[in-house]
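1. Structure for the following, please:
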Amino acid sequence: MVVPGSQHIEDKMYHPPEGLQKDAHVPDFNCYLELYKKSIEEPDVFWKEVASDFYWKKPPTGHILQYNFDVTKGNIYVKCMEGAKTNMCYNVLDRNVKDKNLGERVAFYWEGNSPDHHEAITYGQLLGQVCRCSNLLKQMGVRKGDRVAIYLPMIPELVYTMLACARIGAVHSIVFAGFSAESLCERIMDSQCSILVTADGVYRGEKLINLKQIADEALEKCREKASATVTKCLVVKHHALRTQNGDISNKLQTPWDAACDVCWDEVMGQVSEQCEPEWLDAEDPLFILYTSGSTGKPKGVLHTVAGYLLYTSLTFKYVFDHQPDDVYWCTADIGWITGHSYITYGPLANGATSVLFEGIPVHPHVGRFWEVIEKYRVTKFYTAPTAIRLLMKYGLDPVQKYDLSSLRILGTVGEPINPEAWHWYHEVIGQKRCPVVDTFWQTETGGHVLTPLPAATPLKPGSATFPFFGVEPTILNEHGEELEGEAEGYLVFRRPWPGIMRTVYGNQERFENTYFKKFPGFYVTGDGCRRDKDGYYWIAGRIDDMINVSGHLLSTAEVESSLTDHGAVAEAAVVSRPHKVKGECLYCFVTLKDCREFNRTLVDELKRQVREKIGPIATPDFIQNAPGLPKTRSGKIMRRVLRQIARNEKDLGDLSTLADPKVVEVLFSQRCETAA
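-> A predicted model of the protein is given here:
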């Protein structure tokens, strides 16, 4: 076994603060190494100890983890706690209320789109509402194994519904409430949902969105495609909308079909607050969450009950070093995996108090994040590099208006964080005292797989550092050969952890072809990675964006970081473009800061900066002005779309997650025909 970080540790790293180490679950690096070794060499012992904190109606009958990662030896499978029976909802609610006496503890501080709308929900109240929703779903005909589509904004009813599904053994399929009717239809059809839960509307900033109308359009599209599996639509009236900007009932003009639609507000009071959980097999499905692929329709990533419970609970506990007095805030939407794992299931499994945030970072002012941190005395804050870079451009004034002294740990998620943003986050938001946990993981992994532990891991800005417990990464070259020591290539994992996906819903062949066929015996992340001399892992972005220029493998993330170090550049994205001599060359998109002009002088400066920071081989051939970059609604840059633009290819694949399609038209109109 290669012990991570067993090489020498550089003095220039950022070391954990001593105060944090005192009471930490993993207090120092040696403790991390001991636990990591145990998790790899004695996985059954390690995960059995984690499982002992939860309730099992029936214990497992064999090994905690069983698997096959080699397609040449048969079907790919992963099983965790086989033979055991349990219930996710019982473990995250009943266990906390009845066994741990946390009924009066706040589970969520809900903070609406407007600062005037907020609510505190205790664990006892949450359990009661979830049981009501469970009984309601059962009255509507939902049974174990049925799929329920949830198309809701970030309101408490979203949490009630997903946990109610978990309680009765239904499989929830949450669709981000910013998706189009076509995207919602596609996901309903693929998973054959029998019930749709939505809301009348939602404000996103100043924009009013009629969710019910979009939901109706989606159901109509399902009927047109002869795939009308939804029998009932349960509709929540978003109460905050009744007071924001006056009564908006007339403005929304909510469509209503008495034969299909059921009003949440009218029926929830008619059902009991008592509901016995359905005891499920450890490998029964918990949820389906769709993630778009580079080609074809989105993939329905399937996660199961027991393994996901163990992994999200442990990663939350250790990565954020959760303590009983914490107030934790993850700014993601529950429509994405980050919200599933680190707003709902992971925090609740630990009895945590969290902020459930409906708003956006710049409404009603650009200090909204910092205002919320001060209001609830947030101690652990988890957000995306995209949000950090967005707020950086407004300077220090919006930050300095608020008291951020409660913060103890900062986290990032979604993409590698560039060093400039890391330093601003650490120095301005964390006031140089909060470690930054830069987490790498995927919808498919269920939870963090490469991450620092805040009290134990010396930090390098931009590095996801080391593997989490039970995770065994390695780096392969194009031929599938393992690379030792300092290396750069394909990031793969040689064994599963409890929270890894089990299949693509309804398509085991796609699951095996996507993640296991290229390198038999390994789970292929699709990301490139570099390991430095200290054993630290640096994510280089999707492997398609690892560019081979004249035989040299270049990291697009490294080039992007060099470009954003220039004072005129707010954001950058780098992709490959075919080159007759080099094979591939660098095509760069740069978004400039306000009032900065894109001209030949700037292009020359940027080329020189990249050349000086990385080397002549990394000098960009093309630099294009990009007023905006194509991003998903969760803020990720869609680099495959940029790659198609760079190559002047009009077939862009699945664009259902694109936030602003107009950006693509602008970039096509301004693309570079000749080298810069």
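
2. Please count neighbours and contacts with C-alpha atoms only from this point.
-> Noted.

3. Start from the N-terminal end of the stretch 451-600 of the chain and give the strands.
-> Taking DSSP state E, counting those that start in this stretch as the criterion, the stretch 451-600 of the chain contains strands spanning 473-476, 487-493, 503-504, 523-531, 537-542, 546-549, 552-555, 569-579, 583-592.

4. residues making contact with the third one?
-> Defining contact as CA atoms under 8 Å, 6 or more residues apart in numbering, one finds that strand 503-504 is touched by Lys299, Gly300, Val301, Leu302, His303, Arg510, Phe511.

5. need those in TSV with distance to Asp281 and secondary structure, can you?
-> Listed next are these as TSV, based on distance: CA to CA, whole Å; DSSP: H, G, I helix; E, B strand; the rest coil:
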residue	distance to Asp281	secondary structure
Lys299	24	strand
Gly300	21	strand
Val301	19	strand
Leu302	15	strand
His303	13	strand
Arg510	25	helix
Phe511	22	helix
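
6. Now list the buried members of the residues you listed.
-> Buried residues within these, defined by neighbour count using 16 or more other CA atoms under 10 Å: Lys299, Gly300, Val301, Leu302, His303, Phe511.

7. Closest to Pro27 out of those residues?
-> His303 (31.0 Å; CA to CA).

8. for that closest one, what are its contacts?
-> By CA under 8 Å, 6+ apart, the contact list for His303 reads Pro285, Leu286, Phe287, Ile288, Gly446, Gly499, Ile500, Met501, Arg502, Thr503.

9. How much space separates the second one from His172?
-> For Leu286, the distance to His172 (CA to CA, to the nearest Å) stands at 7 Å.

10. Identify the contacts common to these two.
-> Residues touching both Leu286 and His172 (CA under 8 Å, 6+ apart) are Ala166.

11. Regarding Leu309, what is its secondary structure?
-> The local conformation at Leu309, judged by DSSP: H, G, I helix; E, B strand; the rest coil, is helix.

12. Can you give me the neighbour number for the spatially closest residue to it that is not a sequence neighbour?
-> Spatial nearest neighbour of Leu309, chain neighbours left out: Met88 (6.7 Å); criterion: CA to CA, 6 or more residues apart in numbering. Residues lying near Met88 (other CA atoms under 10 Å) number 29.

13. List the residues that contact Met88.
-> The neighbours of Met88, taking CA under 8 Å, 6+ apart as the test, are Ala166, Arg167, Val305, Ala306, Leu309.

14. Thr161 too?
-> Thr161 makes contact with Val130, Cys133, Ser134, Ile150, according to CA under 8 Å, 6+ apart.

15. Sequence B follows; please return its structure for comparison with A:
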Amino acid sequence: MQRAAWFPADEQVRKMRMYGLMMKNGIEEYDDFYQRSVKDPAWFWDEVVRDLKLQWDQPYSKVLDLSKGFAWPQWFVDGKMNVATNCLDRWADDPKVKDQLAIISEGDGGEVKQWTYHELRETVARFAQGLSELGVTFGDRVAIYLPMIAENVIAMLATARIGAIFTPCFSGYGAEAVATRLKDCEAKVLITADGFWRRGKVVKMKEEADRAADLSPSVEKVIIVQRTGREIPVHERDVKWEDVIHKEKTLSSVITDADTPFMIIYTSGTTGRPKGTVHVHAGFPIKAAFDAGYGMDLKQEDTLFWMTDMGWMMGPWMVFGALLNGSTMVLFEGTPDYPQPDRLWELVENHRISHMGISPTVIRTLMKFGETWVDKHDQSSLKAFGSTGEPWNPEPWFWLFDHVGKGKVPIWNYSGGTEVSGGILSSNLMKPIAPCSFNGPMPGMDAEVVDEHGKPIRGEVGELVMKHPWVGMTHGFWKDPERYKKAYWSRWEGTWVHGDWVHAEEEGYWYITGRSDDTLKIAGKRLGPAEMESVLVDHPRVLEAATIGVPDPIKGEVAVCFAVLKPGDSGDEVLVKELMDMIGDHLGKALRPSKIHVVSELPKTRNGKILRRVIKSAYTGQEAGDLSALENPKAVEEVRRENEAE
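-> Modelled structure (predicted):
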């Protein structure tokens, strides 16, 4: 049994919002609460929206209607609510809350801007009026291609306010990737910036936005935020941000149905075009608000920061998780180690961040600089770390827990997806937390681990599935319902197959070992890539690693590993043999990889997720599919050269 490293005090538990929700319903034991939440999900989500005190323009008559089947649930039937009203107006109209900070925005150069709930509501309402006067109406799509600045949030909420639909695009995308999304959703307006700052240098955006708009016949207007003040090309369709914000008029939220779409957020597909997941006013925001507010225990007096981009799910998740809970969010344009390796720790101190989301990859990058950079800054405001997007291995987990959190701050491990609106699995702050683990499914998430026949299993690796719909589940893919059903509902009747490979221990801790399509099957034994990667990164010279499976005529499939070494280390044959032996000792000789390649970097997204499918396609010479999320294309070429050199 994995030994827990963090234990909640009884006093802490009694102050948690999850505990308060349990007590309100007369349930004293968490496990009883969870079981009721999945046996009666309509009861559970009804209690959640009541406890969140959401404002409904028209009350719902029924919590859940499954008449169209599990793939197409309707939540809050007949209910009408607008997410912008619930994020802003109810707080801005409250004398006790209106002057509380809603947004703290820090640029790459350290400049800070702030918005109270009252100020943010007024700005959003004026920008909504400006969008309306530009001709944006109910149901129109507005693409947002901006850095992590407040205008990004303002544009999202203003679009939702008028009943239109926004599509957030990753700020690092090139023109073709943006155009793919613009064309798929037929965006009427594109909102962009002249550029943004990264490591003290200007990154151009307007030129990429222009190329994307040129490729997208539906785009009528391009709205430009002057972020850097640089000279940019100007076209007839261009409108300045400040000319859109109305000087005198504000626009109230239009009344929208609970299931009116407000966001299309794209996920990168393994093959073919990206998938446009459709999210509705009473879906994604409620799931995000519950997960942040009750799962991570975010309260109104707290400050939430997640190291992400608005084009990734965790960007909008942070917005709605913070604002629906009346909390403060921190937007950060910069990078974790610029201008010095203490940038994130300085951010925590300066803005008194209480809840901080960070990836294992970022921690592996920062830990090489040592604890001195952490100890320069006061981290006492921290109440919880959040982590999502990739599995942990022990060394960076303990470095964050011991050296940054001083053994007192829990690491809230969290995993779900863009199609989920948040988490399926998470750590539980009411229970002891073991390193790198989850405590199991979140309330309302009827998750199970099953074998190849769909039968529940424990103590071995299996597929993660959902046995019942939940609030926040995507309303399909934009204009492609068949692709959605094939992706998630085609394997077992009435069962959502998520695509994660999970090991659920008998004792209660769960571990994600990788995507099920990344899973290796060597000589008949299934193996998650994270299991082999964790062995590799335990070596003192290895910084990070990736494992893929390649066809083999004898074993069916063999493992090939890629290791990035710590700075200044170039590797040698002795090291490769040591790594081979370590894997054999830990996992068995039959599972030793066929090759271990030392590379300078691994293909990643900007938020640090290692793209194993890209590594595999480059190494085996296959079509890589959608590469729009890729941060470092040179890493792909290096992987390709490793295979060619054999």
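
16. how about CSV for the contacts of Thr161 of structure 1, with secondary structure and neighbour count added?
-> Shown next, in CSV, are the contacts of Thr161 of structure 1 (DSSP: H, G, I helix; E, B strand; the rest coil; neighbours: other CA atoms under 10 Å):
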residue, secondary structure, neighbour count
Val130, helix, 26
Cys133, helix, 28
Ser134, helix, 32
Ile150, strand, 26
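
17. Save those residues as TSV, and put in distance to Lys432 of structure 1 too.
-> Compiled in TSV, these are given as follows (distance: CA to CA, whole Å):
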residue	distance to Lys432 of structure 1
Val130	41
Cys133	45
Ser134	46
Ile150	40
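
18. name the element Leu208 of structure 1 belongs to?
-> Here Leu208 of structure 1 is covered by strand 207-209, with elements defined by DSSP states H and E.

19. which residues make contact with that strand from outside it?
-> Strand 207-209 of structure 1 has contacts (CA under 8 Å, 6+ apart) with Gly201, Val202, Tyr203.

20. Of those, just say which sits nearest to Ser39 of structure 1.
-> Val202 (44.5 Å).

21. Tell me how many other residues crowd the residue mapped onto that closest one from structure 2.
-> Correspondence of Val202 of structure 1 to structure 2, assessed by TM-score structural alignment: Phe196. Here the number of neighbours of Phe196 of structure 2 (other CA under 10 Å) works out to 26.

22. repeat for Pro473 of structure 1
-> 21.

23. Contacts only, for it.
-> Applying CA under 8 Å, 6+ apart, we find Pro473 of structure 1 in contact with Pro467, Leu491, Val492, Phe493, Arg494.

24. That one maps to what in structure 2?
-> Looks like Pro473 of structure 1 aligns to Ala447 there (TM-score structural alignment).

25. Nearest residue to that match in space, please, no chain neighbours.
-> Residue nearest to Ala447 of structure 2 in three dimensions, not counting chain neighbours: Met466, with 4.5 Å by CA to CA, 6+ apart.

26. For Glu557 of structure 2, see how far away that neighbour is.
-> Met466 of structure 2 sits 29 Å away from Glu557 of structure 2, taking CA to CA as the criterion.

27. Could you do Glu637 of structure 2 as well?
-> To Glu557 of structure 2, Glu637 of structure 2 is 23 Å away according to CA to CA.

28. Who has more neighbours out of those two?
-> Under the neighbour definition other CA under 10 Å, Glu637 of structure 2 and Glu557 were set side by side, and Glu557 has more, 18 against 14.

29. If we ignore the residues flanking it in sequence, what's nearest whichever residue in structure 1 pairs up with that one?
-> Residue-level alignment of Glu557 of structure 2 against structure 1, with TM-score structural alignment as criterion, gives Glu584. Nearest non-adjacent residue to Glu584 of structure 1, counting by CA to CA, 6+ apart: Pro578, 4.5 Å away.

30. count of neighbours near the one you found?
-> One way to gauge burial is a neighbour count; for Pro578 of structure 1, by other CA under 10 Å, it gives 14.

31. now do Pro454 of structure 1
-> One way to gauge burial is a neighbour count; for Pro454 of structure 1, by other CA under 10 Å, it gives 31.

32. any idea how far Asn68 of structure 1 is from it?
-> If you measure Pro454 of structure 1 against Asn68 of structure 1 using CA to CA, the figure is 33 Å.

33. Please apply the same query to Arg647 of structure 1.
-> Applying CA to CA, one obtains 39 Å for the distance of Arg647 of structure 1 from Asn68 of structure 1.

34. Break down the stretch 301-450 of structure 1 into its strands, ranges please.
-> Taking DSSP E, counting those that start in this stretch as the criterion, the stretch 301-450 of structure 1 contains strands spanning 327-330, 353-357, 380-383, 409-412, 436-438.

35. which of these is buried the deepest?
-> Among those, the stretch with the highest mean neighbour count (mean count of other CA atoms under 10 Å) is strand 436-438, at a mean of 29.

36. Show where it falls in structure 2, residue numbers please.
-> Residue correspondence for strand 436-438 of structure 1 in structure 2, counting by TM-score structural alignment: residues 411-413.

37. Over to stretch 153-172 of structure 1?
-> Counting by TM-score structural alignment, stretch 153-172 of structure 1 lines up with residues 147-166 of structure 2.

38. ditto for stretch 291-309 of structure 1
-> Using TM-score structural alignment, the partner range for stretch 291-309 of structure 1 is residues 267-285.

39. Stretch 604-615 of structure 1 now?
-> Stretch 604-615 of structure 1 falls opposite residues 577-588 of structure 2 when the two are matched by TM-score structural alignment.

40. buried stuff in that stretch?
-> Leu579, Met580, Asp581, Met582, Ile583, Gly584.

41. Ok, stretch 564-580 of structure 1 next?
-> If you call a residue buried by 16+ other CA under 10 Å, then stretch 564-580 of structure 1 has these buried ones: 564-566, 568-577.

42. any idea how far the residue most central in space within structure 2 lies from Gly494 of structure 2?
-> Centre of structure 2 computed as the mean C-alpha position; nearest residue by CA atoms, centre = their mean is Met314, 3.2 Å away. Taken as CA to CA, the spacing of Met314 of structure 2 relative to Gly494 of structure 2 amounts to 28 Å.
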